[in-house]
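Chemist: prediction below, plus the sequence it came from.
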Amino acid sequence: MNVNWLEQRQASSVEEGEVSTAWKPSGGFRAWEWWLTLGCGLVVLATAHQFGVTTDEGVQAEYGELVWRYFISGGVDRRCNELYDLKVYGPLYELISFWAYAWKPEWKFEIRHVVCGLTATLMVPPSVALGRRIGGEVGAVFTALGLLTLPQLIGHSCNNSKDIPTACGFIWSVWALVEVASGPARSFATRDRIITALGPGIALGLTMAVRPAAMLMLNGLLALAWLSHELRERMTQPPWLRSRWGVWSLLATLTIAWSLMVLAWPWARQAPWLHPLKAIATATAFHTAYPVTFEGRLLWSDQLPARYLIQTLAITTPLGTLGIAALGLGIAIVHLIRRPWDDPSQALLLVVAAFVGPILGWTLTRTNIYDGMRQFLFVLPPMAILFGVGCARLVQQGQSPQTRVGAAVFLASLTLWNLGDLVRLHPYQHTFHNAFVGGVAGADDRYDLDYWRASYKEAIEWVNRQPRSDPRQPLRVLVAGHPASRWCADWYKADHVETILMMGPASGPLPPGIDYVVATKRPLLRAVTSIEEARRAGRNAAFRPDQNYADAPVVHRVGRGGATFTVIRGRAATADRSR
């Protein structure tokens, strides 16, 4: 096998010498990644019900329902534009989720989790196809392994209906842009120019219909793909063979994308040009700061250090995956410098930009973010592709078939070793931290772990099993949070359990008539019931809910790997346990 594996791919494409007069997809899909996607879908069906309802899911589901009422009322019912600030978010995915569970509303969140998990599996085909384009079949296999063992993706896969669909649409957009930028030559015909614009336009539009702010990243990639394509054509092709991905194709791409974004978005339909721009401005200058635990200190989401995202990525990625992805990034950059015009370079450039660009952009601008990697999950599929690039180089450096097989087995074993952590943390894989900080136990109280309150499911199910002193009276439980997160516990409580929202700090023993307190360890803003109140809250308004009623004993803890996510206090410490 040739050591110069990227150059080998260029040579093979030159030998073929084919020049087409129409755009044809050349993504290199194979049957096995579709079978792998199907297998992942079956895993989702088996495990989706085990993931808890997260903080935002209740209001997101309500938003989808209100948007549907807007359409069936002919635009008369506009309550969807009055629900917190959700009018600035694209509702397409929430509509799809609503259509999925409308036939069985009593399974609303379980069905939402299935839909979200199935969407996550759709990241596999484009990621693997890009890994194959750059690193051959070896790169494709290791891209799949890297992608499916990333704890942050697995942990968010079933209950993050904003960032998982965004990540899925993002990697499909990268694939579509690579197909156009590095595909065979196209003709001057109007039909071919429209076909050229169709794939990227649909991919970008569907992504922006979920998260409009993705327009900033996607349009940057679109411009980069177009410029690199034009430069490549001028450097490598005579004028009569140059393909034409011209201004009209770009305009058609943007028109298709913008139309899809606005189509199912009631607020944007009122002002199709102005309101999407306002939504993007809101996303890039988010008006509410939230408390963040970082390096053992309580900081605020608009005052995080510039290294926050890079450091968070470094400590929430398995060490082997992180090191090999860094190697793949280095290989990609060196190749782009040495051979900027060959076929793999077009894919490498966009994959590197999709990974580095958003992180570098936040590092320079430091816009208001929180929840670790949650809002940047879309950089993880490109990182998995770079991981595949690094593995392909390491395997193909072998001097004999036996050496290469041995290297492949070792790298596969190193990657699959991560499955142990995924199983031990299930269903809280999003809390994963690597050995840099001592694992999940070392990250406890130093970094945000269960910022979603997904562990309230397990906590309230424990409460459901506790006996009542008086069978005629319900168990009354204080639950820390705010109205938007009430579903985290309420969806799972038994009929004999009554929950009461606790939105501020408190001391002393449990109040009369209260049996338990379920409290997250994540800092919250006191007495916040709306976005407006959060905006007005002072910097001293944060408190730790698990420290409320400190005189009451801890009767149960929910956690994994030596870390505690949620604390339950009661009247007697009869069952102080931690998972």
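Modeler: Okay, I see it.
Chemist: from now on I want contacts and neighbour counts done on CA atoms only, so please keep to that.
Modeler: Will do.
Chemist: tell me which residue is most central in this structure.
Modeler: residue 377 (3.3 Å; Cα atoms, centre = their mean).
Chemist: for it, which non-adjacent residue is spatially closest?
Modeler: Nearest residue to residue 377, sequence neighbours excluded (Cα to Cα, 6 or more residues apart in numbering): residue 167, at 6.0 Å.
Chemist: in contact with the one you found, which residues?
Modeler: 123, 377, 378, 379, 381 (Cα atoms under 8 Å, 6 or more residues apart in numbering).
Chemist: my guess is the residue nearest to the centre of the chain contacts residue 165. True?
Modeler: No - using Cα atoms under 8 Å, residue 377 is not in contact with residue 165; the gap is 9.9 Å.
Chemist: compute the number of surrounding residues for residue 515.
Modeler: Neighbours of residue 515 under the rule other Cα atoms under 10 Å: 18.
Chemist: contact partners for it?
Modeler: Counting by Cα under 8 Å, 6+ apart, residue 515 touches 475, 476, 477, 570, 571.
Chemist: isn't there a strand covering the second one?
Modeler: Spelled out, that is residue 476. Yes - under DSSP: H, G, I helix; E, B strand; the rest coil, residue 476 sits within a strand.
Chemist: also this one, for the comparison:
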Amino acid sequence: MVDEARREQQGAGEGATGTRAGRSARGRPSTEPRSSDQRSTGIIYDALSALLFGVLVILILASFRDYGITWDESWHLHYGDHIVAWYASGFENRAALSYHSDYLYGGGFDATAALFRAAAASADGLAPYDVNHLLGACVGVLGILGAWRLGRLLYGPAGAFWSALLLSLTPVYYGHMFNNPKDIPFAAGYVWAMVGIGRVLLALPRVPTRRWVELGFLLGAALCVRVGGILTICYLLLALGLYGIHRAVVSGSLDAAFGVTARLLALAGAASLGAWSLMLVAWPWALLDPLRHPFEALGRMTAYNLHHREMPFGELVIRTTEPPWDYLPRYFLFKLPVLHWALLGAAAAIGLWTLWRALAGRGLLRADIRRPLLWFTLLLATAFPPIYAIVRGSTLYDGLRHFLFLIPLLAVFAASAVVVIARALERRGRVFASLWLVIVCGACVDVGRVMVHLHPHQYVFFNRLVGGLPGAFERYDTDYYGESYKRLFAGLYEHLWTHEREALLTEEFTVTGCIPVEIAREYERQNIRFTRAAGADFFVGYQREGCLRAHAASPVIYAEQRQGATLSLVRDLRPGARGRRSP
């Protein structure tokens, strides 16, 4: 990573805080030699990036078994097996063509995970869900690497490091990495698609062939998880169209601009065709009708209204099919750390100031449009999806889970504020820039401290604006994915081992509760069995469906809590347990 990063510095350049000194204002390579301070700062940031990714790898290897199985994982696990079986059977096994609702999605991650599980099984290695969690975490790190790349395109090594660090310190992203087989792979694909688009835009008008080939692969990485990745193709075509318009205005030659734009759009079409082909390989149902089925799936997902349920929203109880307009804004506001929002606010102010100066001096007409065009495309890719969902009144649930693909871009925007402010302060003296970076680092440490305390339930994080997790308890969805049940079953076992060891060794205990049977089976252990039959010994419940209050007269013998808020609990239903105090 460091060697390739050094090569990119030749085109990107960076100042002492990551500024782009290696190119002139018109985007051409600068003839001025880069100072030793600039080079050393770039090397330091590259070393910090390498250290960060090394730490991430160590954390993943040390903790991926800690994370519980989430509600969607079993569906995705079987869907991946069905896709592999479809190919292995010579297209005779058609289960993948109608399985659950998953057949409406690309199976890029699911099929890959199935292949890894098969390899692990033949080697008598990891359990199936452990394989998925390890692979999912690796894909999450690829998303962080995508943010690193995008930050580097914009602000060199400093932008790369801060983008990766801030995304790593986004609890809702980090927590989902291990056991969200759909939203995290799509988030990784989405940010890499924007990297590919960014590289093309910055290379206009003579884009190397390898960039188009690379772009086709990166667009396909998003499409093979969700057909909604088609938005990235729309962003690309719009950006190229705007480039053509700007070129016509600047050159005064409509014919010349049209010729260049037509060539670029044709190349973009070829890249999109390659992306579409990659999508079809991992999506059997779409492969049956490559033009109609993907758009049919897109329409059905856009109008999705099959998830009918009530959910808490502040002081209200709302329905998933009738979310208020501020559902997404409020969850974004509360689920990102305050640090991120402070930096995003600063980035917005910097962006508006820069835009005002450009418009006041008509700089957009005279200047190289490529970098402003990239910023516009990134803003559009971030703002359009939630605005569309709000205006359309789409079915929404699980907080911002379905919009996790925006988190890497938000981390890049936040990182831009760190770099730009540091650069501005450095002009007044390095001590000011250093003080600013110390403040940011201190805030990062605070976020990291909270994430350690929440482990392995980082995704339930709520920031101080809502009072943290205690302030969100029973007012917003916390452990909506049932992730904490793994720790809950372990807690039940430890309770019985401590207080009823002889019975645990000789008798069978039964558990019932608010959890899918297939997932509960994964948590069964020595003489503890799950059942749906009446007369179970214990009940397990989490926040949804009133499960925390079910069997309220029975004592709680174990509760999985973080920051004083209960995520899930075990109640003792046995005769004689009522009135018994919890240990």
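Modeler: Arrived safely. What you see is a predicted model; the values in this text were computed from it and never measured.
Chemist: rewinding a little: mind checking how far the counterpart of the residue nearest to residue 377 of structure 1 in structure 2 is from residue 67 of structure 2?
Modeler: Residue 167 of structure 1 maps onto residue 187 in structure 2 when the alignment is built from TM-score structural alignment. Separation of residue 187 of structure 2 from residue 67 of structure 2 (Cα to Cα, to the nearest Å): 20 Å.
Chemist: need the counterpart of residue 378 of structure 2 in structure 1.
Modeler: Using TM-score structural alignment as the criterion, the counterpart of residue 378 of structure 2 in structure 1 is residue 351.
Chemist: what residue of structure 2 takes the place of the residue nearest to the centre of structure 1?
Modeler: Under the alignment (TM-score structural alignment), residue 377 of structure 1 maps onto residue 404 of structure 2.
Chemist: residue 328 of structure 1 now?
Modeler: Per TM-score structural alignment, residue 328 of structure 1 is aligned with residue 347.
Chemist: how about its match, what does it touch?
Modeler: 413, 414, 416, 417.
Chemist: give me the element the closest residue to the third one other than its chain neighbours is part of.
Modeler: Read it as residue 416 of structure 2. Take residue 416 of structure 2 and drop its neighbours on the chain: the residue closest to it by Cα to Cα, 6+ apart is residue 159, 6.2 Å away. Assigned by DSSP states H and E, residue 159 of structure 2 belongs to helix 128-168.
Chemist: can you name the element that comes right after that helix?
Modeler: Of the helices and strands lying after helix 128-168 of structure 2 in sequence (DSSP H and E), the nearest is helix 171-177.
Chemist: from residue 354 of structure 1, how far out is the closest residue in space to the match of residue 378 of structure 2 that isn't next to it in sequence?
Modeler: Nearest residue to residue 351 of structure 1 in three dimensions, chain neighbours excluded: residue 382, at 5.6 Å (Cα to Cα, 6+ apart). Distance of residue 382 of structure 1 to residue 354 of structure 1, computed by Cα to Cα: 6 Å.
Chemist: can you map out the strands along structure 1?
Modeler: Taking DSSP state E, the strands of structure 1 run over residues 291-294, 297-300, 475-480, 497-502, 516-520, 524-525, 542-543, 554-560, 563-569.
Chemist: in JSON lines: those, plus distance to residue 367 of structure 1.
Modeler: Shown next, in JSON lines, are the strands of structure 1 (distance: least, Cα to Cα, whole Å):
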{"stretch": "strand 291-294", "distance to residue 367 of structure 1": "14"}
{"stretch": "strand 297-300", "distance to residue 367 of structure 1": "12"}
{"stretch": "strand 475-480", "distance to residue 367 of structure 1": "28"}
{"stretch": "strand 497-502", "distance to residue 367 of structure 1": "30"}
{"stretch": "strand 516-520", "distance to residue 367 of structure 1": "26"}
{"stretch": "strand 524-525", "distance to residue 367 of structure 1": "20"}
{"stretch": "strand 542-543", "distance to residue 367 of structure 1": "21"}
{"stretch": "strand 554-560", "distance to residue 367 of structure 1": "31"}
{"stretch": "strand 563-569", "distance to residue 367 of structure 1": "27"}
